[in-house]
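Q: missing the sequence, but the structure's below:
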């Protein structure tokens, strides 16, 4: 089982290669500056993204990454988000899974938290 996180812009530019893995966009909003026909992906899983309120609080600096991560994990434990995690963990069991995200920060973003949750669910 393989779950990796790659920026959408790196996939579109060819800087990153997903191999044979399923590529799933995990943002609620379409990435800025990316044409829909330029981004080869298998699915767009909006339900796995943070709620608009949580995303805005994090991006506006109201929450640090630790608090954001804790609240995001709580969101992923229920409702449609939990179903999305189950679906993503099923995909990860195949030829691997690439969680595609648009955030510029490659070290503190929701896809990294989601990847940990998906890996734990797939065990």
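A: Great, that's in hand. This is a predicted model, so every value here is computed, not measured. Numbers count the residues shown, from 1 in each chain.

Q: Could you use CA atoms for every contact and neighbour count after this?
A: Will do.

Q: could you pull out the helices for the chain?
A: 8-13, 52-59, 65-76, 79-92, 110-122 (DSSP state H).

Q: Nearest to residue 26, out of the ones you listed?
A: Closest approach to residue 26 among the helices of the chain (CA to CA): helix 110-122, 7.1 Å.

Q: Tell me how far residue 60 lies from residue 50.
A: Here residue 60 is placed at a distance of 14 Å from residue 50 (CA to CA, to the nearest Å).

Q: the more surrounded of these two?
A: residue 50 (24 against 10; other CA atoms under 10 Å).

Q: To what extent is residue 4 buried, counted in neighbours?
A: Neighbours around residue 4, by other CA under 10 Å: 18.

Q: Relative to residue 99, how far out is it?
A: For residue 4, the distance to residue 99 - CA to CA - is 6 Å.

Q: okay, pairing it with this:
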């Protein structure tokens, strides 16, 4: 099972394996309180792509397409496959910092992992 959750919402027992999928560490969050099991920077959108989107809902479709293309890199595909296998055995929670709970990179990753 794959879930997504804001890093600011804190850990819960139902989270399982927690993977931070942001390029930068979230502001104001201590590593201990984030309780992150893995920081998968390889799955985070590039700085260039983040600059393009910057929470502009009108650019969501373009961001989604460009981000999915970015995730076709061999190293990203390898990480996606590993997380997909883990999600079939237990819960994987993709952790992100964005305020937008519907349009963020973790939502795209969740969709990709669930379609594998």
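A: Looks like it came in fine. Since the structure is predicted, the reported quantities are computational estimates derived from the model, not experimental observations.

Q: Overlay the chains and give the TM-score.
A: TM-score of the superposed chains, computed with TM-score structural alignment, normalised by the length of the second structure, equals 0.91; 116 aligned residues with a CA RMSD of 1.8 Å.

Q: quick one on the thing from earlier: which one of the helices of the first structure lies nearest to residue 44 of the first structure?
A: helix 79-92 (10.7 Å).

Q: so where is that closest one in the second structure?
A: Here helix 79-92 of the first structure aligns to the second structure at residues 74-87, judged by TM-score structural alignment.

Q: what's the answer for stretch 111-119 of the first structure, then?
A: Per the alignment by TM-score structural alignment, stretch 111-119 of the first structure matches residues 106-114 in the second structure.

Q: List the buried residues in that stretch.
A: Going by neighbour count (16 or more other CA atoms under 10 Å), the buried part of stretch 106-114 of the second structure is 106-110, 113.

Q: Also stretch 62-80 of the second structure?
A: Going by neighbour count (16+ other CA under 10 Å), the buried part of stretch 62-80 of the second structure is 63-64, 67-68, 70-71, 76, 80.

Q: For those, give me JSON lines that also has distance to residue 31 of the second structure.
A: Below are these laid out as JSON lines (distance: CA to CA, whole Å):
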{"residue": "63", "distance to residue 31 of the second structure": "28"}
{"residue": "64", "distance to residue 31 of the second structure": "28"}
{"residue": "67", "distance to residue 31 of the second structure": "26"}
{"residue": "68", "distance to residue 31 of the second structure": "28"}
{"residue": "70", "distance to residue 31 of the second structure": "27"}
{"residue": "71", "distance to residue 31 of the second structure": "26"}
{"residue": "76", "distance to residue 31 of the second structure": "24"}
{"residue": "80", "distance to residue 31 of the second structure": "23"}
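
Q: Whatever residue of the first structure lines up with residue 46 of the second structure: neighbour count?
A: Using TM-score structural alignment as the criterion, residue 46 of the second structure maps onto residue 51 of the first structure. Neighbour count of residue 51 of the first structure, defined by other CA under 10 Å: 16.

Q: so what sits against both of residue 4 and residue 99 of the first structure?
A: residue 115 (CA atoms under 8 Å, 6 or more residues apart in numbering).

Q: measure residue 24 of the first structure to residue 107 of the first structure for me?
A: Taking CA to CA, one finds residue 24 of the first structure at 19 Å from residue 107 of the first structure.

Q: between these two, which one's more packed in?
A: More crowded of residue 24 of the first structure and residue 107, by other CA under 10 Å: residue 24, with 22 against 10.

Q: Please look at that one and residue 43 and confirm they touch.
A: Yes. Counting by CA atoms under 8 Å, residue 24 of the first structure touches residue 43, with 4.8 Å between them.
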